[in-house]
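K.L.:
Sequence plus the predicted model coming up.
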Amino acid sequence: EGQEGAVERYGMDDAYPIDDVDEILPGLLEGRSRVYYHFGRDVDFDLKLIGWLKRVREQVRHGAQPPHEFLELGHLLHEQRLFKSRDEIALMQQAADISVRAHRAAMRLARPGMHEYALQAEVEREFRAADAWPAYGSIVGTGSNACVLHYRANNARSRDGELVLIDAGAEYRGYAADITRTFPVNGRFTPAQRALHDLVGAAQAAALAQARPGVAYEAGHLAAVQTLTEGLLRLGLLKGKLERNIAEEQYKRFYRHKTGHWLGLDVHDVGDYRLAGDSRLLEPGMVFTIEPGLYVSADDTSVDAKWRGIGIRTEDDVLITADGHRVLTDALARSADDIETEMAGVRL
């Protein structure tokens, strides 16, 4: 392969040995009016570039022409990554399908008394069996561990009557999926668990209804917040008027994060969420997560004891299409009824 392979396989004009970079780069910079570069990602290379530029400038009186414009490459690349081609969407669907199978396997395996790491192992076994890797550190939180947003220990033992939250996604051929499901380790939701799970599901449906071209990205989050706050008031976890609870962000006691993020080559993918200060409008080819949740601290004495220690998140991956959206992860049980049916199907 080497330098010749780089030119042939990647369509480059030229390729040089990396050991010669100090000698070659100043000559390549000379006479160019514009240089595209991603500043701030590699500080050492940033400093080298400044040094090479200085060498060209020192030769100005001998006729050298240093570049006079540097363009941030990241912004251009990020916009390209934000819009997925047909081939990229096909790979993302495969990553989603693998992730769906993995979550389904964990639901079917779950039993009271199992450790979090055993469920993690089942999820990641499915990933590897399909030639995929975890796109990020899998989160498996039973009981009140589900209330810890970036829980990583995955070493607690589940107890009968608890929920387990699994946030895990496969990376396949470079493209990530990102799914969260919350289910009862014994296969049956309690009434309190079901009430909060249904509310999170309603919030996700409200956000999904905003997932179409021409709608502001932020609209999904606002719809989820409204639905969650209405439900928290109805269930008695919040008190007072809807508008005031939203304006004062009282819901943040139970819902502390945004409703999603861009998805692609990274699980938290690049791309601007706002343009000229306003939430950008959704366009076909964008892929993002919709992941509302509710987290009630185990020691929150301001709410009825039946709610305490319940953490729930439901997360799916959504592609904007010309006429609306497609949920890439739609094959996985999402509602409480569907989750119970999935878990009952093969329980011994």
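P.N.:
Yep, it's here.

K.L.:
From here on, just use CA atoms for contacts and neighbour counts.
P.N.:
Will do.

K.L.:
Okay, residue 284 and residue 325: tell me how far apart.
P.N.:
Distance, residue 284 to residue 325, by CA to CA, to the nearest Å: 8 Å.

K.L.:
Spit out the residues that contact those two alike.
P.N.:
Residues touching both residue 284 and residue 325 (CA atoms under 8 Å, 6 or more residues apart in numbering) are residue 319.

K.L.:
tell me the contacts of the residue nearest to residue 117 when sequence neighbours are not counted?
P.N.:
The shortest distance from residue 117 to any residue other than its chain neighbours is 5.2 Å, reached at residue 154 (CA to CA, 6 or more residues apart in numbering). Residues near residue 154 by CA under 8 Å, 6+ apart: 115-117, 120, 139-141.

K.L.:
how about those residues in TSV, adding distance to residue 15?
P.N.:
Putting the contacts of residue 154 into TSV (distance: CA to CA, whole Å) gives the following:
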residue	distance to residue 15
115	51
116	49
117	46
120	43
139	42
140	46
141	48
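
K.L.:
Of these, which is the nearest to residue 273?
P.N.:
residue 139 (25.5 Å; CA to CA).

K.L.:
Doesn't residue 96 belong to a strand?
P.N.:
No - read with DSSP: H, G, I helix; E, B strand; the rest coil, residue 96 is helix and lies in no strand.

K.L.:
Residue 25 contacts residue 50, correct?
P.N.:
No - counting by CA atoms under 8 Å, residue 25 stays clear of residue 50, with 11.1 Å between them.

K.L.:
Looking at the two now, which is surrounded by more residues?
P.N.:
Using other CA atoms under 10 Å, the more surrounded residue of residue 25 and residue 50 is residue 25, with 16 against 10.

K.L.:
give me the element the more buried one is part of.
P.N.:
helix 21-29 (DSSP states H and E).

K.L.:
Okay, buried residues for that helix please.
P.N.:
25-27, 29 (16 or more other CA atoms under 10 Å).

K.L.:
Let me have those residues in CSV, adding distance to residue 11 as columns.
P.N.:
CSV is the format used below for the buried residues of helix 21-29 (distance: CA to CA, whole Å):
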residue, distance to residue 11
25, 20
26, 23
27, 21
29, 20
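
K.L.:
Against that first model, consider the following:
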Amino acid sequence: MDITPFKANRARLLEALPPASAALVFSGREQFRNRDVDYPFRVHSDFYYLTGFSEPDSTLLLIHAEDGSTHSVAFVRPRDEKAEIWTGRRLGVERAPDVLGVDAAYSGEEWDAQLVELLKGVQQVHVSFSDSAYWWPVLQPVFAGLKKHIREGVEPPQALQDLDRILHEQRLIKQPWELAHLREAAQISVKGHLAAMQAAPRVQTEREVQRALECAFYEAGGDDLSFNPIVASGANACVLHYTENGAPLDRNALLLVDAGAEKAFYAGDITTTFPASGRFSAEQKALYEVVLAAQHAALAQVRPGIPYDRHHQAAVRVLTEGLVDLGLLQGEVDTLIEEKAYTRFYMHKTGHWLGLDVHDVGAYRLNGAWRPLEENMVLTVEPGLYVAPDDDTVEAHWRGIGIRIEDDVRVIAEGYEILTHGLPRTPEEIEAWMS
């Protein structure tokens, strides 16, 4: 493993920490699924970003001392011959400094005693407040131990700070090696969606489409799924996070597939919507073309310096105009937008950050205002329309149609780069591919 980029990430974080401060990042714990079965372990993204290491029960400590010097320390699981026979090899304390490029390593069993020594002289401790339920009980005995040294002139830390504010801003702007992983994850995800589109006309259930999708992910070199796939036939697509994926395919309906592959811990995230039969009905095609036009309008607003929310507003306007033209909404477009009448049919935003997490980290607003886009941010662009199956305010032929179109997009100086290129997107392209 090349640890150079991870050491560089640590160096940037240490530089951002004030003197006399420390940061602690945990890799996560294995979680029980049911008796004698664990969920597959997936390392905490912050920890991986700073170490390139993916074992559970590991902690990284970074110290920016008052004199300006910096130190990195890893707490890892000790080698255990019996445990390793059952659950796999461990890095161990002895190899950790060389493999991870840290100054020192200790067993997690030495946590309290070693941390009391290491935090002497530290005034602020930074941890992720998102993980506060883990950190408070873990740090309590350490701080209590530090207080025992007050008569020796030791001043315990006086403040806990949220590390997310610093580290997640760092993660938001992607580096070249991260972009390479994201492109790979995106193209593996494309292959899965193409396989799902070709499978749909010849299988009977949502689960069979999911199976074709996931098989293509792994055959193309994917490491894992980015999230639980959504394979939603007909009205199931109107449930935004539908994951049961067990219903029979409705041959007369659309099929919405929202899924992505993970490569080197970086996520792909695509939504395709297509007719299970391979042919759109007139109503399905009309609504689909509105959503596709909304995505094009949103993409036109993706470029450096444009406030983050601008692409969402562009999509909302096109969707609202389309809903009026098709008779699903009545009234003046500006008034309908101001009153948010469109939210009956479009109830989510037009995207999110993408990276090590499928809903990646980083603030969307700065000082109360939507932040401007910057080069090498990566986001999804995903407008949709969903007509509830029981919405008796619209004609019956519209009911139960759910459509979303989602691509992964990098902000570049000239505008945007679509990482998930290669998918058929127009109705004509989709029908040709599926045939």
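P.N.:
That came through, no problem. Only a predicted model underlies this, so the values are computations on that prediction, with no experimental measurement involved.

K.L.:
excluding its backbone neighbours, what's nearest the counterpart of residue 221 of structure 1 in structure 2?
P.N.:
Matched by TM-score structural alignment, residue 221 of structure 1 corresponds to residue 312 in structure 2. Computed as CA to CA, 6+ apart, the closest residue to residue 312 of structure 2 that is not its neighbour in sequence is residue 350, at 5.1 Å.

K.L.:
Under a three-state scheme, what state does the one you found occupy?
P.N.:
coil.

K.L.:
how near is it to residue 230 of structure 2?
P.N.:
According to CA to CA, residue 350 of structure 2 and residue 230 of structure 2 sit 18 Å apart.

K.L.:
repeat for residue 220 of structure 2
P.N.:
20 Å.

K.L.:
With neighbour numbers in mind, choose between the two.
P.N.:
Neighbours per residue (other CA under 10 Å) separate residue 220 of structure 2 from residue 230, with residue 230 holding more: 24 against 18.

K.L.:
OK, contacts around the more buried one?
P.N.:
With contact set as CA under 8 Å, 6+ apart, residue 230 of structure 2 has these partners: 241-245, 256-259.

K.L.:
now the counterpart of residue 165 of structure 1 in structure 2, what's its secondary structure?
P.N.:
Alignment note (TM-score structural alignment): residue 165 of structure 1 maps to residue 256 of structure 2. Classification of residue 256 of structure 2 using three-state DSSP returns strand.

K.L.:
Leaving out sequence neighbours, find the closest residue to residue 256 of structure 2.
P.N.:
residue 273 (4.4 Å).

K.L.:
The one you found corresponds to which position in structure 1?
P.N.:
Residue correspondence, TM-score structural alignment: residue 273 of structure 2 in this structure matches residue 182 in structure 1.

K.L.:
quick one: secondary structure of that match?
P.N.:
Secondary structure, three-state DSSP: residue 182 of structure 1 is strand.

K.L.:
Report how many residues lie close to it.
P.N.:
27.

K.L.:
Could you check how far it is from residue 151 of structure 1?
P.N.:
Taking CA to CA as the measure, residue 182 of structure 1 falls 14 Å from residue 151 of structure 1.

K.L.:
cool, residue 259 of structure 1 as well?
P.N.:
If you measure residue 259 of structure 1 against residue 151 of structure 1 using CA to CA, the figure is 18 Å.

K.L.:
Contacts only, for residue 179 of structure 1.
P.N.:
Residues in contact with residue 179 of structure 1 (CA under 8 Å, 6+ apart) are 99-100, 167-169, 314-317, 329.

K.L.:
quick revisit: now for the residue nearest to residue 117 of structure 1: what does it line up with in structure 2?
P.N.:
So, by TM-score structural alignment, residue 154 of structure 1 is matched to residue 245.

K.L.:
same check, this time on residue 243 of structure 1
P.N.:
Superposed on structure 2 with TM-score structural alignment, residue 243 of structure 1 falls opposite residue 334.

K.L.:
so its match is in which element?
P.N.:
helix 333-338.

K.L.:
Name the surrounding residues that touch that helix.
P.N.:
316-317, 320-321, 324, 342.

K.L.:
Kindly recompute the last result at 7 Å.
P.N.:
Around helix 333-338 of structure 2, the neighbours that count as contacts under CA atoms under 7 Å, 6 or more residues apart in numbering are 320-321, 342.

K.L.:
and the residue mapped onto residue 178 of structure 2 from structure 1, helix, strand or coil?
P.N.:
Counting by TM-score structural alignment, residue 178 of structure 2 corresponds to residue 88 in structure 1. Under three-state DSSP, residue 88 of structure 1 falls in the helix class.

K.L.:
how about the nearest residue to residue 88 of structure 1, chain neighbours excluded?
P.N.:
Spatial nearest neighbour of residue 88 of structure 1, chain neighbours left out: residue 175 (7.9 Å); criterion: CA to CA, 6+ apart.

K.L.:
got it, and residue 164 of structure 2?
P.N.:
residue 128 is the one closest to residue 164 of structure 2 (CA to CA, 6+ apart), at 5.4 Å.

K.L.:
Thanks a lot, see you next time.
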